[in-house]
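Colleague: quick one: sequence plus predicted model below, questions after.
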Amino acid sequence: MKINRIILENFKCFENEEFELSAPYTLIIGANGKGKTAILDAIAVGISALLSEVSEPDSLRSLKDRDVRLKLYKKGRNIDIQPQYPASVSCEGIFAEQEINWTQSLADTGNKPRTDKTIKTLSQNLNKMISNGQNSLLPLIVYYGTDRLWIPNQNQTKENQDENNSVKESRTKGYENCFRPGSNITWLTDWLRKEEKEALESGKRSDALEVVTSAVAKCMEDEDWQTITYDLNKSEVLAEAKDGRLLPLGVLSDGVRNMLAMVADMAYRAAMLNPHLGKDAAKETPGIVLIDEIDLHLHPSWQRGVVEALHRTFPNIQFIATTHSPFIIQSLRLGDLINLDNEKNLQYYNRSIEDIVALIMGIDVPHKGQRFLRMEADAEKYSQLIEEAKNAKTFDPEKLRKIEDQLNELEAQLKMRYSDDAAYHAFLRMNRRAALSAQEVAK
């Protein structure tokens, strides 16, 4: 499954726009407020229609009144804000090796969204195959927003964990909360605990557990972290480092914890959706994964490799993500870039970070820090006053006194502004004395 094109009408900040989407990666960049997240939201609305007959309604993301573009009209001193209907999200893509296109639309305030019969029929057929126990290939569909903190529930006790030991095993479990997966950490923890307990009792790990731990190991093979496990004695998820250290997931940095948990969540869902694929579920499962700010909390060294790492772990997934990171743009050789700030098709793979920031992202890149540039500008202003003082000393003593007052005032300001740099102040005073005393000698 993949989406090739999405067409938006009156969706959030977009009046009429269409975007081409590539596989395996499409990266969306642009200034805040340009619509990066809005595109992901629109894709979520589109692909949610495929799950309408498969997943619980609470897990779906339909087109709502709050998604409709607002237009402002000035009425004297007042502003009249009006939603612009109709609003729609149209998709073109491939499902089960067939080209399909469908639309979800909203005609007016308070109306229910309408979805094309084409996608409804596909969803009904999918549900029928699941109900009949067929080994149909279900696509992984999940949307990771910027609120994905993945904080384990510290209040969960052994007693209520044991009460929750019965975890629903339907294949459609893989779609639960798929458009707000940050809440999944509790039942992902429950599942890991159950699997580790059964593995201990039977002496054999299940294929699903192997899928999750292997996926984490594969994605993290270039980093310090190896995989995750559940400690039955401590009743918590642990992250295993390559040097053998075991640390609770909750004490790790946000970047490490989010990446470990996100990969584990994807692998878990793939294993739930396609149990017939066994240990190859992560490798063979197709689908679409949306990630808002893929660089969230990641160190720059990790940002360089996150695109490749996710692709090698889930090679049949179409990833569509947003970012502000030039390091991720630089590493993107597998897909395409949607630049909401710049319509020009500029090469970005393997360009220097400076070129990407300046040419692709449209940001001026000084080669010196802002503080250093301010110090240079202040020193230049100080030097200009010295030159004026030199000239005034010969021709206009009254002006000289005023300029020296300005120099004294500027020196006092600079001492407060750059109080930690004694050498800077000494250099300025030395230049002042040298310039004015040299003029005295010349006389």
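Modeller: Received it, and whenever you're ready, just let me know what you need.

Colleague: switch to C-alpha atoms for all contacts and neighbour counts from now on
Modeller: Fine.

Colleague: what about Glu223, how many neighbours?
Modeller: Number of residues near Glu223 (other C-alpha atoms under 10 Å) recorded here: 14.

Colleague: okay, one more to line up with it:
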Amino acid sequence: MSQQNLPLKQNNQTFMLSIQSFYSQIERAKPAARRLLWLVTLTLTQPVPFWLLKKVWAGEVESSPLESLLQELTELELLQSEGGEQVVYRFEPKVRESCLVWMDEHPAEKDQIEKIYGQWYATSATHPLINAPSEDVFFDKTHPQSLPSAIKQIAIANYQGIIKTSITAIPVDSQWLFLTGENGFGKTAILQAIAIGLLGKQDNNRILTDEDCQISIELKHLGDNQITHLGEPHKTHFVAYGSSRLQIQNQSAQNEISEKSTTTYSLFNPDGILLNIEYALLLWYLTKNPKYELVKATLLKLLPSMADIQIKHNSEVVYIEKEQKDSNEVYQSLPFEKLAAGYKSIIAMIGDMLIRFYQQHPVIIEPKELTGIVLIDELDLHFHPKLQRRWPLLLSDVFPKVQFIASTHSVIPLLAAPENSVFFKVTRNKAAGIQLEQIKIDIKNLLPNSLLTSPLFDLEGADIKPNAIS
């Protein structure tokens, strides 16, 4: 069939021309390769790992070997393979559209694939929960200015205990989105769902979920309204942290991202290992890179009781604590592993964040210019109440162009929440599952007791009195 007579049932000529080349390549493929392409593009969420294809394709005993068919589709440029710990396959959106056109024009082959792979075809298609961009909402209507990357809507279905929940009209000038909720109610699940919505079901070939979930997120990104569904298309820079964030890569692993050091690993697993900022500091110091002084100043700003960070013998990073906050007296220098858990948590997480954002923004030097979205589970963990209260403000000062989405069990970080913060409560019941509810509350000048008895924490007045536990 010639391209001039290509039976595309579309009215838009531009669209027709854009998929003609893929359609002709599909025509050239062997029947078994076409069946495999349909399976990959129409029934499985990409990227598709080789091990999953091997499992699904096991019944095709009379066709060519799976490896040769994948090679054929790759050579036809209908699929792209990516190496790593697990080989995965990706495809252009127009390949899926071309397959749909082909199936409509070849009903016999369409019936064959639906008969063989109907269980996959029927259940694996994605259904975006957000179909159209929404109007921008601002806290400051007199000077409306969005963050470079800001979440506007979140819609989640069929993930863990979340049956279906959504939030709309999130102001695009809000730098902090706080999640509260009781233990086991689903705060971590909400953060994980947001990560999957932004990145997809895999992170560096590591499967994040095999559930048939649907997660859509609308973003304001560099001035444009963009909708991403299960990480497609991938539009923004982001990093994510779970409650375990004390461990950094050791010397033997610091040159590579190990399996436990992917962008989202610590949010989904308790044994995450963060990227080693000390190796980066040493490298910047020895090469006289301006990032050394900038990152050192950033860490010291976030560690008010730290007098200095030094490079010892050109080979070791050490930390020098003040005797008192405003004192010139200092303690003996210590290596990272001997610091208190609160300090280790800050250095490990902020160091990892800086490394990842620098990788995502290779031309940026000044940390204040970095942009993106950061997810943090249990923001208050390991911190004294004084630092809990200052922590959101410190992060806002150091990263003014980054949006933070954080869960907390403590009222204290909320006492000095930055202006224009948004507050959500996570609830759960058997009928509705996990729900995300926005709590519109002015927390300015509220005392801890007032916050504890507010809808964010739901304590009764009697619950905060002495001997209240019955």
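Modeller: All right, it came through fine. Given the structure is predicted, the values throughout are model-derived calculations rather than measurements.

Colleague: who are the packing partners of the helix or strand containing Thr189 of the first structure?
Modeller: Per DSSP states H and E, Thr189 of the first structure falls inside helix 185-202. The helices and strands touching helix 185-202 of the first structure, judged by 3 or more C-alpha pairs under 8 Å, 6 or more residues apart in numbering; DSSP states H and E, are strand 225-231, strand 236-241, helix 254-273.

Colleague: could those be laid out in a markdown table, adding mean neighbour count?
Modeller: Putting those into a markdown table (neighbours: other C-alpha atoms under 10 Å) gives the following:
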| stretch | mean neighbour count |
| --- | --- |
| strand 225-231 | 21 |
| strand 236-241 | 21 |
| helix 254-273 | 23 |
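
Colleague: looking at these, spot the one closest to Pro286 of the first structure.
Modeller: helix 254-273 (8.8 Å; C-alpha to C-alpha).

Colleague: after superposition, how close is the closest one to the second structure?
Modeller: Once the two are superposed, helix 254-273 of the first structure sits an average of 2.0 Å from its aligned residues in the second structure (mean C-alpha distance after the TM-score superposition for the first structure).

Colleague: which residue lies nearest the spatial centre of the first structure?
Modeller: Against the mean C-alpha coordinate of the first structure, by C-alpha atoms, centre = their mean, the closest residue is Glu293 at 1.2 Å.

Colleague: ok so, going back, outside of the helix holding Thr189 of the first structure, which residues touch it?
Modeller: For helix 185-202 of the first structure, the external contacting residues (C-alpha atoms under 8 Å, 6 or more residues apart in numbering) are 150-153, 161, 164-165, 167, 205-206, 209, 229-232, 235-237, 261, 265, 268.

Colleague: after that helix, next one along is what?
Modeller: Following helix 185-202 of the first structure in sequence order, the next helix or strand is helix 207-219 (DSSP H and E).

Colleague: start and end residues in the second structure for that following helix, please.
Modeller: The aligned range for helix 207-219 of the first structure in the second structure is 290-302, by TM-score structural alignment.

Colleague: got the buried residues for the matching stretch?
Modeller: 291-292, 295, 298-300, 302 (16 or more other C-alpha atoms under 10 Å).

Colleague: and Glu109 of the second structure, that's in a strand?
Modeller: No: counting by DSSP: H, G, I helix; E, B strand; the rest coil, one finds Glu109 of the second structure to be helix, located in no strand.

Colleague: quick check: it touching Met103?
Modeller: Yes: contact criterion C-alpha atoms under 8 Å: Glu109 of the second structure and Met103 qualify, at 7.1 Å.

Colleague: sorry, back to before: need the residues that contact the match of helix 207-219 of the first structure.
Modeller: The contact list for stretch 290-302 of the second structure, computed with C-alpha under 8 Å, 6+ apart, reads 281, 284-285, 306-309, 346-347, 350, 365-367, 391, 394-395, 398.

Colleague: what about that stretch, distance to the chain center?
Modeller: Relative to its chain's centre, stretch 290-302 of the second structure lies at 25 Å (C-alpha atoms, centre = their mean, to the nearest Å).
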